[in-house]
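1. make a model of this:
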Amino acid sequence: MKAAWYERNGAAAEVLQFGDRPTPEPGPGEVRIRLAYSGVNPSDVKSRAGSRPVSDLYIIPHSDGAGVIDQVGAGVDPARVGQRVWTWNAQYGRPLGTCAQYVALPENQAVFLPTRASMQEGACLGIPALTAYQAVELAEIEAGHVVLVIGGASAVNFYAAQMARERGARVICTVGSQAKADLLREAGFDELILYKEQDVAREVLKLTGSKGVNAIIDMDFSTSAALIEQGVLASHGQFVCFGSNDRGWIPVSFGALLPRSISLKFFLVYELTEKQRKVCVEGVNRLLEQGVLQHLSGPCFALEEIVAAHEAVESGKEVGKVLVHCE
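-> From the prediction side, this is the model:
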C-alpha cells in the first residue's frame, strides 16, 4: 500500500517519507479500513517532531481518519464489511496510523459513520469531536446556562460551542482575529470577544451583567487560569480544560476557588475511560445523524504531499482540520 511514515523524530521535510509499506491484515477482533481521508492534528505533528520518541521501526502517523471496512478479522461480524466508518486513537500507543491507504484497528475504534456525513467530515472527528463532547459533559451544561468557549474557531472548540448550544446554553466565544469572528458568526454565534484586542474578563462580565458564566471550556490553561480570579466563573462554575501551552507550574488562586465552590476539571482525550468513550462516541454520532454539527475542514493534501500537510498544521495559519487524501 502507499503510505507516509517517519523512522526518526525531526522536522517534517527531514523525516517524513512517502512510498510503499506492507498492507496490514486484520487480526482477531480487528477490522481493516480502506481509508479515504486522514486527519492531521497538532498532536500528530508534535509527536513527529519529538514529543513522542520513535520506539518502532517506523511510524505511520495520525489517529483520525475515515473510510470503508474492506476486511474483518476473526470474531468480527462479517456484515461490517462495506461499512463507512471514522476512527479514534488509531496511532495512539501503536505505530500504524491512518496516513496510508489502509489501517487495521480493533473494531470498536472503527465507528459507524452516518450516511449524511461525508468522508471528509468523518476524518475531522476523532480527537476534536470526542474532546469537545467530553468537555461539554464535564462542564455539566444545561439549558439556560452561559458558557465561555476559549478559541471558538479552533477544531475542538468549534465543535464544543455547537454542542453546548445544542444543549440549550448561551455561548460566548473568544477568537483571535476578525476572520475567525466572521466564521463563527456564519455558524450562528454572535457573542464574540477578540481576545487580542479586548479584555476578556471585562467583556464577559459586561455580557453577563457581572454574574459570570456557568462554565469555561478552555484550550490553554496557562493563559485562561487568570479568568477565575477575575470573577468570570459564577458560583459552582465548572472550569474544564484539555490543554496548556505552558506545561509547568501555573498559579491558581485558592481564595478565588473555594468561596465560590468552583470545580477544575482536566482530561486527556486519549485516556478516556471505556464508559466515557462510549458516551462520547454515541453522543457525537447522534449529533451527526441529526445533522446539527458543522465541520471545520481545512486544506486537503495528497498522500505524497505529507510534508506540506504537516507544515500547514505547524504554521498555525490554517483554520480547520488539515486533511490528507489517501485514495
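2. rest of the way, CA atoms for contacts and neighbours
-> Noted.
3. helix or strand: which one has residue 237?
-> strand 233-241 (DSSP states H and E).
4. which elements pack onto that strand?
-> Packing partners of strand 233-241 (3 or more CA pairs under 8 Å, 6 or more residues apart in numbering; DSSP states H and E): helix 127-138, strand 213-218, strand 263-266.
5. packing partners of the shortest one?
-> With contacts taken as 3+ CA pairs under 8 Å, 6+ apart, strand 263-266 sits against strand 233-241.
6. tell me the angle the strand it packs on makes with strand 213-218.
-> Here the directions of strand 233-241 and strand 213-218 differ by 20 degrees (axes from the mean of the first three to the mean of the last three CA atoms, to 10 degrees).
7. neighbouring contacts of strand 233-241?
-> With contacts defined as CA atoms under 8 Å, 6 or more residues apart in numbering, strand 233-241 is touched by 135, 138-140, 211-221, 227, 260-267.
8. and for residue 203, the neighbour number?
-> When neighbours are defined as other CA atoms under 10 Å, residue 203 has 19 of them.
9. another one to check against the first:
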Amino acid sequence: MRAVVYRETGPSSVLDLVDREVPDPGPGEVRVRLARAGVNPTDWKFRAGMMSGHDEVTPGQDGAGVVDAVGDGVLGFAVEDRVWVFLAQHGRPYGTAAEHVVLPVERVVHLPVGASYDVGAALGVPAITAHRALTSGEDVDRLGPGALDGRTVLVAGGAGAVGNAAIQLARWAGATVVATVSSDEKGALAVAAGAHHTVNYTVGDTAAQVRAFAPEGVDLVVEVAPAENNDLDRAVTRVRGTVAIYANNGGDEMTLPVRETFAKNLRYQFVLLYTLGEDLLRAAAEDVSRALEDGAFAVGEAAGLPLHHLPLERTAEAHDLVESGAVGKVLVDVADW
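-> Presented below is the predicted three-dimensional model:
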C-alpha cells in the first residue's frame, strides 16, 4: 500500500510517500481502506516536534472509507461497511495518510447512508472537540434536538473547522448561536454554517455587539483564543456560564481576576481530545452520527466549510495549507472512489 511517513521531525519536507505492507488487524481491531483523510493542526504540530518513541510515523487522526478486514472479537462491523474513523494515530505509529489503516474498533463509526466520505473525513478532531465544548456547560451531557433549547452559545472563530462544527451542532441542538469573525467573508461562512448572528471583532466594541444579541449574557463560549479573549469572555457570559477552551491561539497564558470571576460562578472547561475519557468520546461519536442522520451536519461552501482536496502524494502541501491558516477543511484524497 502507499503511505506517507516521516522518520524525523521537522518541516513538511520530512514527509515521504513510500510503499508498505498492508497491515493485518489484531484482536479488537478493524482495518479500513481509506477514501479520504482529514488534516488537522495537530498533524503538522506533531510532525514538527513529536515522534512519541516511534521510528516511523504516518500522520493523520481522521478519515473515512470502508472496512476491509476485522480482527478477532470485533462485533458490529463487517467487510464493506462504510465508516469514519477518529484518533487513528493517537498512541500508535500509523494514521490515515495511507491507503489502509488499522485501529481499535472503538475508533471506528458507521457512516450514515447518504453521508459522503468528505464529510466523514471532516468529523473526528473538529466535531468531537466541538461536542465536548458544547456539553461542558451546566446540565448538558448529550446533544440532540432540544438539548440546548433556550441557550445562547458564542462561538469564537466561527469560520474555523471546530467553530463550524460547533455552530452546526449547537444549532441542531436548539441553541441561538452568535459567532465572532474577522471579516465579512468569514461572517458569511458562519451564517452558512447556521449562526444566527455574527460579530466582526475587528470593528467596534465586540462585547457590546454580543450583548446586543444576548442581553442577559451567553450561556457558553466555545473559545479558540483564551488569552486574547479573556476579558471579552467574562464580559459576555451570564452568571453560571461556561467558557470551553480548546486551543491557545494568540497566547499561551491567561490571568483571571478572582473576585470578578467567582462573582459570576463561571466555569472554565479546558478541552483536549487526546485525553478525553472513553465515555465522552463515545457519546460524541454517537451524537455526531445522529446529527449526520438528521441532515444537520455538512461540509462544503454551502455549509460554511470550503473544501481543499489534494492527492495523497501532496500530503506535505496539505500540511502546509493547514499550517498557513487556510479557511475551510483540507482533505487528502487517498482514493478516487
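10. so how far is the helix or strand following the strand holding residue 237 of structure 1 off the chain centroid?
-> Going down the chain from strand 233-241 of structure 1, the next helix or strand is helix 254-257, by DSSP H and E. Offset of helix 254-257 of structure 1 from its chain centre (CA atoms, centre = their mean, to the nearest Å): 30 Å.
11. corresponding residue for residue 82 of structure 2 in structure 1?
-> Residue 82 of structure 2 maps onto residue 84 in structure 1, with residues paired by TM-score structural alignment.
12. now do residue 323 of structure 2
-> Under the alignment by TM-score structural alignment, residue 323 of structure 2 pairs with residue 314 in structure 1.
13. how much space between the aligned partner of residue 222 of structure 2 in structure 1 and residue 295 of structure 1?
-> Matched across to structure 1, residue 222 of structure 2 falls on residue 217, judged by TM-score structural alignment. Separation of residue 217 of structure 1 from residue 295 of structure 1 (CA to CA, to the nearest Å): 18 Å.
14. same check, this time on residue 309 of structure 1
-> Distance, residue 309 of structure 1 to residue 295 of structure 1, by CA to CA: 19 Å.
15. how about residue 248 of structure 1?
-> Going from residue 248 of structure 1 to residue 295 of structure 1 by CA to CA gives 33 Å.
16. these two: which has the busier surroundings?
-> Neighbour count, other CA under 10 Å: between residue 248 of structure 1 and residue 295, residue 295 has more, with 19 against 8.
17. please enumerate the helices of the stretch 101-250 of structure 1.
-> Remark: helices assigned in the stretch 101-250 of structure 1 by DSSP state H, counting those that start in this stretch are 119-124, 127-138, 155-166, 178-186, 200-207, 221-224, 226-229.
18. return the most buried member of the ones you listed.
-> helix 119-124 (a mean of 26; mean count of other CA atoms under 10 Å).
19. and that one, which stretch of structure 2?
-> Helix 119-124 of structure 1 maps onto residues 117-122 of structure 2, going by TM-score structural alignment.
20. what is the mean deviation of the lengthiest strand in structure 2 from its aligned residues in structure 1?
-> The longest strand of structure 2 (DSSP state E) is strand 29-39. Compared with structure 1 after fitting, strand 29-39 of structure 2 deviates on average by 0.5 Å (mean CA distance after the TM-score superposition for structure 1).
21. that strand relative to helix 124-134, how many degrees between them?
-> 90 degrees.
22. show me what strand 29-39 of structure 2 is packed up against.
-> Short answer (3+ CA pairs under 8 Å, 6+ apart): strand 29-39 of structure 2 packs on strand 62-70, strand 100-104, helix 117-121, helix 315-323, strand 329-333.
23. list the residues that contact the aligned residue in structure 2 for residue 21 of structure 1.
-> Counting by TM-score structural alignment, residue 21 of structure 1 corresponds to residue 20 in structure 2. Residue 20 of structure 2 makes contacts with 1, 2, 3, as judged by CA under 8 Å, 6+ apart.
24. just the residues you listed now: which is nearest residue 152 of structure 2?
-> When these are ranked by distance to residue 152 of structure 2 (CA to CA), residue 3 comes first, at 43.8 Å.
25. how about the closest one: what's its closest non-neighbour residue?
-> Nearest non-adjacent residue to residue 3 of structure 2, counting by CA to CA, 6 or more residues apart in numbering: residue 98, 4.0 Å away.
26. returning to that earlier point: tell me, how many residues neighbour the match of residue 82 of structure 2?
-> Applying other CA under 10 Å, we find 24 other residues in the vicinity of residue 84 of structure 1.
27. list the contacts of it.
-> Counted by CA under 8 Å, 6+ apart, residue 84 of structure 1 has contacts 66, 67, 68, 69, 112, 113, 114, 115.
28. those residues into a markdown table, with extra columns for distance to residue 192 of structure 1 and neighbour count?
-> Below are the contacts of residue 84 of structure 1 laid out as a markdown table (distance: CA to CA, whole Å; neighbours: other CA atoms under 10 Å):
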| residue | distance to residue 192 of structure 1 | neighbour count |
| --- | --- | --- |
| 66 | 32 | 32 |
| 67 | 36 | 31 |
| 68 | 39 | 23 |
| 69 | 41 | 24 |
| 112 | 34 | 19 |
| 113 | 32 | 22 |
| 114 | 32 | 20 |
| 115 | 33 | 11 |
